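S.K.: pasted the sequence and its predicted model underneath.
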Amino acid sequence: MHIGVVVNPIAGMGGRVGLKGTDGKVAEARERGASPRSPDRARRMLTRLVEHDASIRVSTAGDPMGESLVRVAGLDPEVVYEPAGDPPAANDGTLDGGPSDDGAPNDGAPNDGTTEDDTRYAQALTSDDDTTAAVEALQEAGVDLVLFVGGDGTAADVATALEGTGIPMLGVPAGVKVYSSVFAVSPEDAADVAVTFDRTERREVMDIDEDDYREGEVSPELRAVASVPVADALQSSKQLGGGTVEALAEGIARDVDPGVTYVLGPGSTVGAIKAELGFDPSPIGVDVWRDGEVLVRDATESEILEALGEENVIVVSPIGGQGFVFGRGNPQLSPAVIRRCDVSIVASRSKLDELSVLRVDTDDPELDAELRGWTRVRIGAFETRMIEIV
């Protein structure tokens, strides 16, 4: 097995700082103090890959698109492409001996997974042209599979570069919105699928206009159809839920408790609850509400944490067709936020009828494990239904 690895170093940066995505917003995300998401997701996938086969052959692009991350996992990659943009600064996997942010000398070791390393990764500049060129170089190197780390935009670039080659692709989800069906459920699942699949199928690459998305218009468009490994651990394409939620919204608004802080997630189902509570919701954002007052509208992770009280409840609805409760479209609801809140899952009957299970992908494997199991979902003014989070 010869695997190609490509990492989009800025994927997902805009999520926790409330930007709903990173396309065209990299500078603003950095100004808001955003941390990169993709390096850690890549490390998790590569660590599992090595657990399967420490001698597996890997080709990749130079930093910040994979090289140091692959080396830290214990693999010796063939670097087939060097990005045109600025490389990461000191302490990012290069042997330059430069100082770290805290003034301590760089010991010359590769990227070791520290926050300093990831921050430097976020400062490096790459483009979609780099992604396309890197994938074309991996194709020429003869890889059997391209494992990429990013979101829907990255998926579209990879699919375009592989069109007509017959080489399959598989995504490690790291973007804010991940609607395409070419992604594994988690980084570890991506590694498991990569080393075990024996056949492929054609699956959809979807993407949306992020400017429209920020205004509340969610219209996924088909960007490509790609060859992807056949596996149970792949997510479905995003589907828009149907059915009315008026009774559900009325019931939840009636049952709110005084003194409790409600963290109300994105989406049309929870949007109906916000409207029933008497305020104009942010289109695709997270709003914080307590005792008849909107504390924060379109909140970032840090704003949510600051607004939380002694008793807190997250109200969130799974993504239709996929079943994700956390980890797709709502990264503001970070592990730090979730751990301070009770979780109330709501859905229309029609949406839940489409789902056999629910899923979570919070960037914290321990929290994911805690959230898994049978849970109660409210589907009406009084009615609930049990469904498993896997």
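M.R.: Noted; the coordinates are in hand.

S.K.: going forward, measure contacts and count neighbours with C-alpha atoms only.
M.R.: Noted.

S.K.: show the subsequent helix or strand relative to the strand or helix carrying Arg44.
M.R.: Element membership for Arg44 (DSSP states H and E) is helix 38-52. Later in the chain than helix 38-52, the nearest helix or strand by DSSP H and E is strand 57-61.

S.K.: and that next one, which residues are buried?
M.R.: Residues Val58, Ser59, Thr60, Ala61 are the ones in strand 57-61 that count as buried (16 or more other Cα atoms under 10 Å).

S.K.: picking up where we left off before, other residues contacting the helix holding Arg44?
M.R.: Helix 38-52 has contacts (Cα atoms under 8 Å, 6 or more residues apart in numbering) with 7-12, 56, 69-70, 73-75, 113, 118, 121, 149-150, 172-174, 187-192, 195, 363.

S.K.: before we go on, here's another structure to hold up against the first:
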Amino acid sequence: MSPFTVGLVVNPVAGLGGAVGLKGSDGAEVQREALSRGATPQAANRAAHAVRTLLSRHPATRIVTVPGAMGEHSAQASGAVFDLVGLPASPVTTPADTRAAVIALKDVDLLLFAGGDGTARDVLDAVRGLGVGAPPVLGVPAGVKVYSGCFALSPAAAGFAAADYAASPRRAEAEVVDLDEERYRHGRVSPRLYGVLAVPADRARLSGRKTGSSSAAPATVEGIAGEVVARMRPGVRYVLGPGATTTAVGRELDLVTTLLGVDVVEYQEGRSRLVASDVTEAELFALVNGHEAVAVLSVIGGQGFVLGRGNQQLSPRVLRAVQNLVVLATQQKLAALNGRPLLADTGEEDLDHKLAGHVQVITGYRESTVYRIAAASEENL
């Protein structure tokens, strides 16, 4: 009987622009800018984490990957024994390289790919060319924005799901969506459905597609913003994460804040001040380190993420520096989770577990509820 074989493809520049405030990583120019701002690649580490988790559960798995940064380095870091397919290693990777890697790994039982929504589109393009014989795929989340439903909740969740698929190979379909990053950087969020991919049938460990918040009544969002401002204390620095609800907090303070960036504000004696706008992780750490600070974060609809999706500026060291988290969500958004927890995927599992527990979620003016937040790496959510 042949061993269960998993292919591994890594987009090494996925997520590069997140912590440095670029809201994406697509395109060579953006990647150069991210590196010039001090960005540190994380996709390779996240891919290695997924492979380690898979092998801890299913040691007999055979790993097959491509040379260099697109897989070999992550396989080495995971400690796996692996095979390489015959593709040349490229010092600068492109979408064409991703597609070529997928095609080269077409005979595996399951394809793991690490990246974001742009990488998922490249995988989809290659899979379509392979036809009915294409393997199922599973995304290891490593991008800035991860809106597609083909991704696991975390690298660990990808490993668990892959191991379970080895024991029970049931498939489902998951959507691939993406944004125009240039429009996204200017605050225009317009996700587009590109197609579907076959994935392991593991609903509990897949993130699901992000859903919008357009159904929320404006009065509800403004009520949430009013309640946040009513609770603000003088001398505290408030970190406003991305999202329409946190932007409403800025409006309530008569400030112009960034829809898709991270801002820092202060409120004192009825007056508000924009301390800094659209900050990078390094700038944010300098602003909150040694100050009393609170992070104000909204929930990604349909997925439940509070940390680790689109707000990578709130790094582990930033989160350790802030004293409290304030979570915002409408009752409709919480109800749509159907009892599933809110999620944290900061890149450090120990910190995710420390953040886990029950948090107060502001749902309206003078309205709040207690809801569970969990580490996205938990085996049984």
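M.R.: Arrived safely. The structure presented is a predicted model; accordingly, all values stated were derived computationally and were not measured.

S.K.: list only buried entries from the contacts of helix 38-52 of structure 1.
M.R.: The neighbour count (16+ other Cα under 10 Å) marks 7-12, 69-70, 73, 75, 118, 121, 149-150, 172-174, 187-192, 195, 363 as buried among these.

S.K.: so which of those belong to helices?
M.R.: Among these, the members falling in helices (DSSP state H) are Leu69, Val70, Asp118, Tyr121, Pro187, Glu188, Asp189, Ala190, Ala191, Asp192, Val195.

S.K.: which member of the residues you listed is positioned nearest Ser180 of structure 1?
M.R.: Ala190 (14.4 Å; Cα to Cα).

S.K.: wait, what's in contact with the residue in structure 2 that that closest one lines up against?
M.R.: Taking TM-score structural alignment, Ala190 of structure 1 has Ala158 as its aligned residue in structure 2. Ala158 of structure 2 is in contact with Ala50, Leu54, Leu138, Gly139, Val140, Phe151, Ala152, Arg205, counting by Cα under 8 Å, 6+ apart.

S.K.: look up how far Gly15 of structure 2 lies from the most centrally placed residue in structure 2.
M.R.: Closest residue to the average C-alpha location of structure 2: Arg309 at 3.3 Å, with Cα atoms, centre = their mean. Going from Arg309 of structure 2 to Gly15 of structure 2 by Cα to Cα, to the nearest Å gives 10 Å.

S.K.: now the common contact residues for those two.
M.R.: Jointly contacting Arg309 of structure 2 and Gly15 under the rule Cα under 8 Å, 6+ apart are Val144, Lys145.

S.K.: okay, strands next: where are they in the stretch 101-250 of structure 1?
M.R.: Using DSSP state E, counting those that start in this stretch, the strands of the stretch 101-250 of structure 1 run over 145-150, 169-173, 200-207, 221-229.

S.K.: and those strands: which comes nearest Asp353 of structure 1?
M.R.: Closest to Asp353 of structure 1 of the strands of the stretch 101-250 of structure 1 is strand 200-207 (Cα to Cα; 22.3 Å).

S.K.: elements contacting the closest one?
M.R.: helix 152-162, strand 221-229 (3 or more Cα pairs under 8 Å, 6 or more residues apart in numbering; DSSP states H and E).

S.K.: which one of these lies closest to Val343 of structure 1?
M.R.: Using Cα to Cα as the measure, helix 152-162 is the one of those that comes nearest Val343 of structure 1, at 27.5 Å.

S.K.: which residue range of structure 2 does that closest one align onto?
M.R.: Taking TM-score structural alignment, helix 152-162 of structure 1 hits residues 117-127 over in structure 2.

S.K.: give me the mean deviation of that stretch from structure 1.
M.R.: In the superposition against structure 1, stretch 117-127 of structure 2 averages 0.9 Å from its aligned positions (mean Cα distance after the TM-score superposition for structure 1).

S.K.: so where do the helices sit in structure 2?
M.R.: Counting by DSSP H, the helices of structure 2 are 28-36, 43-57, 72-78, 95-104, 117-130, 155-167, 181-185, 218-231, 244-252, 281-288, 316-321, 331-335, 349-355.

S.K.: turn the ones you listed into JSON lines, including distance to Ile362 of structure 2.
M.R.: Output for the helices of structure 2, formatted as JSON lines (distance: least, Cα to Cα, whole Å):
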{"stretch": "helix 28-36", "distance to Ile362 of structure 2": "34"}
{"stretch": "helix 43-57", "distance to Ile362 of structure 2": "32"}
{"stretch": "helix 72-78", "distance to Ile362 of structure 2": "40"}
{"stretch": "helix 95-104", "distance to Ile362 of structure 2": "41"}
{"stretch": "helix 117-130", "distance to Ile362 of structure 2": "30"}
{"stretch": "helix 155-167", "distance to Ile362 of structure 2": "28"}
{"stretch": "helix 181-185", "distance to Ile362 of structure 2": "27"}
{"stretch": "helix 218-231", "distance to Ile362 of structure 2": "6"}
{"stretch": "helix 244-252", "distance to Ile362 of structure 2": "11"}
{"stretch": "helix 281-288", "distance to Ile362 of structure 2": "23"}
{"stretch": "helix 316-321", "distance to Ile362 of structure 2": "20"}
{"stretch": "helix 331-335", "distance to Ile362 of structure 2": "9"}
{"stretch": "helix 349-355", "distance to Ile362 of structure 2": "17"}
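
S.K.: do you know which of these lies nearest Ala201 of structure 2?
M.R.: Using Cα to Cα, the helices of structure 2 put helix 155-167 closest to Ala201 of structure 2, at 7.9 Å.
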